[in-house]
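Peer 1: next input, structure requested:
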Amino acid sequence: MTSQTKTAPSISFELFPPKTGQGFENLKRTISQLNQAKPEYFSVTYGAGGSTQERTFASVDWLREQGIETAPHLSCIGASVEETVAILQHYRDQGVNRIVALRGDLPSGAGLGALGELNYANELVSLIRERFSDQFRIEVAAYPEFHPQAPNPETDLANFKRKVDAGADSAITQYFYNPDAYFRFVDECSRLGVEIPIIPGIMPITNYSSLVRFSDACGTEIPRWIRKRLEGFSDDLESIRAFGLEVVTELCRRLLEGGAPGLHFYTMNQSEPTLRLCDRLGL
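Peer 2: Model (predicted):
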């Protein structure tokens, strides 16, 4: 197993822009609570085809006003070069210096005619480097269990390497529950000459039906023993959360002990599950 360079592990938190004013007020409280853990940054998601653009802008605006380091997601599929550069200039003017560069998904119902000038994440990374040089630190996505649309693992690894070669600084993985998948992925990247930090994405377990729905959509495997235990709890949310805390805490410990450079938590705009994990891990 190839461990990455060991330093103090970084932590970062992902948020999504709320749909309502009340949701935004709730998010502010969540951010204030999460910020007590002193994360390196908060990332803010960006809907398919830029569908949450204004709400993403508003969330980033508020975070920056609080002096909180922020990494907006930016997806490129279906976008033009001109509008993408305009968004990047907007973020640069806000003082944002980190971007999560993604291919993204077309909005539901959009056909191939909706494709734009940028259709792959490596093209977005290249554009950022061409127009903005090193003004942004660029995070890209990685898939230890491989992208659900990739025809095979070799193609997925080649696609990831293209993003790195285009100028990515580090990567955040899709969430997973099998640490061996992560370590094998890191080893395979290393054999390809990819040495950027690869940060595991961590999804707390708080609700079984939601977890299954998310995992089926994004291609994440829930190991059978975890599925069976969660199924056995039925609607007992307290037991699901207690078991989920044990499982994900042990996952994070194995990752950090094995050399993972940090952890990126998919918070789902909730503070308690992530903060309990950080507390258990001494972060």
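
Peer 1: for the rest of this, base every contact and every neighbour count on C-alpha atoms.
Peer 2: Will do.

Peer 1: what segments of the stretch 101-250 of the chain are strands?
Peer 2: 137-142, 170-175, 198-202 (DSSP state E, counting those that start in this stretch).

Peer 1: could you say which of these is packed most deeply?
Peer 2: Most buried of the strands of the stretch 101-250 of the chain by mean neighbour count (mean count of other C-alpha atoms under 10 Å) is strand 198-202; its value is a mean of 25.

Peer 1: before we move on, the earlier item: need the strands of the stretch 101-250 of the chain in a markdown table (columns: distance to Thr274).
Peer 2: What follows is these, written out as a markdown table (distance: least, C-alpha to C-alpha, whole Å):
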| stretch | distance to Thr274 |
| --- | --- |
| strand 137-142 | 21 |
| strand 170-175 | 14 |
| strand 198-202 | 9 |
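
Peer 1: one more, so I can put them side by side:
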Amino acid sequence: MTYAFGPGLRPSLFADLPGDTKVSFEFFPPKTDEATAQFWATFDALEPLDPSFVSVTYGAGGTTRERTLGAVSALAKRGAPVAAHLTCVSASRDEVDAVADSFWEAGVRHIVALRGDGQGVDGSYSAHPQGYANAAELVAGLTKRHPFEISVAAYPEIHPESASAQADIDNLKRKIDAGATRAITQFFFDVERLLRFRDAAAAAGITAEIVPGILPVSNVKQTRKFAAQCGATIPGWMDSLFEGLDSHPGTRQMVAATIAAELCQQLTVEGVRHFHFYTLNRSELSYAVCHLLGLRPTEGVASKEKVA
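Peer 2: From the prediction side, this is the model:
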């Protein structure tokens, strides 16, 4: 049988990828022996993909300070290009500066500078009387402290506390002007939202790299909780794709990887070459998406010092 392929048929989504994709990965600091084993298993699985950097989150008000410092110190010892998250909520400038100094002494040269979530009863934010008022002030303070590379947050959809999309752009510009190197976006599932945000940032004179944050989703309920905190939109079609898969974890992972990989592929067509994956301390989905994007393990990218 012969098949006639009409002009409307397109090649595979993952055909002819440019082969110059860069990735970075985000982890959270473990708090139990079991979680520690999972943390290192995830890192060991993703490290051969030669990430530009790996970041470790920092709890609101410094609630994970010691665990974050322990994780980034261990990663730095292993020669990983590690970035430590740092917030200014509920802390004085002296306290924040001391944490930054601790990171520097541990060999960390990259900070993800964030304001942090509000700690009020209603979730509202108020600056510490002796603290940095916002992320832009934090960035400015860090640049005076040490020559850190600094990443900041960006929001393709309006932040829940923001007055408008333009206010978000203005805030991002203040952070970049204060000395930030790049912006990493909150997760999103609509390519057009990211592209519109990128265009608006360029129109505002922002030339720093804007790295899309990618969250491969296998648990829609959990993702909705995350989305409510940062103003991200979960499309209705995602519910239908995961419907009936609660008892089929393998299929659920395949669907999750496909959604995230298609999102990345569409962005690749639009010139994006760096993706930041929110791993939730699991490697499988992020690794699968990276593989679909053409990344393969790099020989010689191995930890310099294994940690038991």
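
Peer 1: what angle do the helix ranked longest in the second structure and strand 209-214 make?
Peer 2: In terms of residue count, the longest helix belonging to the second structure (DSSP state H) is helix 249-269. Counting by axes from the mean of the first three to the mean of the last three C-alpha atoms, to 10 degrees, helix 249-269 of the second structure lies at 160 degrees to strand 209-214.

Peer 1: tell me the gap between the helix or strand just after helix 249-269 of the second structure and the middle of its chain.
Peer 2: Past helix 249-269 of the second structure, further along toward the C-terminus, the next helix or strand under DSSP states H and E is strand 274-278. A distance of 6 Å separates the centroid of the chain from that of strand 274-278 of the second structure, by C-alpha atoms, centre = their mean, to the nearest Å.

Peer 1: kindly report the same for stretch 195-207 of the first structure.
Peer 2: With C-alpha atoms, centre = their mean, you get 7 Å for stretch 195-207 of the first structure.

Peer 1: quick one: end-to-end length of it, please.
Peer 2: End-to-end distance for stretch 195-207 of the first structure: 35 Å, by C-alpha to C-alpha, to the nearest Å.

Peer 1: any idea how far Ala133 of the second structure is from Ile150 of the second structure?
Peer 2: 18 Å.

Peer 1: my bad, should have said Ala76 of the second structure
Peer 2: In terms of C-alpha to C-alpha, Ala76 of the second structure sits 17 Å off from Ile150 of the second structure.

Peer 1: picking that back up, right, and the strands of the stretch 101-250 of the first structure - which one's nearest Asn159 of the first structure?
Peer 2: Nearest of the strands of the stretch 101-250 of the first structure to Asn159 of the first structure, taken as C-alpha to C-alpha: strand 137-142 at 9.7 Å.

Peer 1: the closest one - contacts with which helices or strands?
Peer 2: Counting contacts by 3 or more C-alpha pairs under 8 Å, 6 or more residues apart in numbering; DSSP states H and E, strand 137-142 of the first structure packs against strand 98-102, helix 153-166, strand 170-175.

Peer 1: and the gap between the counterpart of Asp190 of the second structure in the first structure and Glu82 of the first structure?
Peer 2: Residue pairing (TM-score structural alignment): Asp190 of the second structure is matched to Asn178 of the first structure. As for Asn178 of the first structure, its distance to Glu82 of the first structure is 41 Å (criterion: C-alpha to C-alpha).

Peer 1: hmm, back to that, what about the longest helix of the second structure, how far off from the first structure?
Peer 2: For helix 249-269 of the second structure, the mean deviation from the first structure after alignment is 1.5 Å (mean C-alpha distance after the TM-score superposition for the first structure).

Peer 1: hey, where'd the helices end up in the first structure?
Peer 2: For the first structure, the helices defined by DSSP H occupy 21-34, 53-65, 81-94, 121-132, 153-166, 179-191, 208-218, 224-232, 237-257, 272-281.

Peer 1: whereabouts in the second structure does the fifth one align?
Peer 2: What that stands for is helix 153-166 of the first structure. The aligned range for helix 153-166 of the first structure is 165-178, by TM-score structural alignment.

Peer 1: give the buried residues for the matching stretch.
Peer 2: Buried positions in stretch 165-178 of the second structure, judged by neighbour count with 16 or more other C-alpha atoms under 10 Å: 165, 168-169, 171-176, 178.

Peer 1: then stretch 208-222 of the first structure?
Peer 2: Across stretch 208-222 of the first structure, burial judged by 16+ other C-alpha under 10 Å covers 208, 211, 215, 219-220, 222.

Peer 1: farthest-separated two in those residues?
Peer 2: Maximum distance among these (C-alpha to C-alpha): 15.9 Å, for Tyr208 and Gly219.

Peer 1: counterpart of Thr249 of the first structure in the second structure?
Peer 2: Using TM-score structural alignment, Thr249 of the first structure pairs with Ala261 in the second structure.

Peer 1: wait, its match sits on Gly294?
Peer 2: No. Between Ala261 of the second structure and Gly294 there is no contact under C-alpha atoms under 8 Å: 10.7 Å.

Peer 1: more crowded one of these two?
Peer 2: Ala261 (24 against 15; other C-alpha atoms under 10 Å).

Peer 1: quick one, which of the helices of the first structure gets closest to Ile202 of the first structure.
Peer 2: Of these, nearest to Ile202 of the first structure by C-alpha to C-alpha is helix 237-257, at 7.8 Å.
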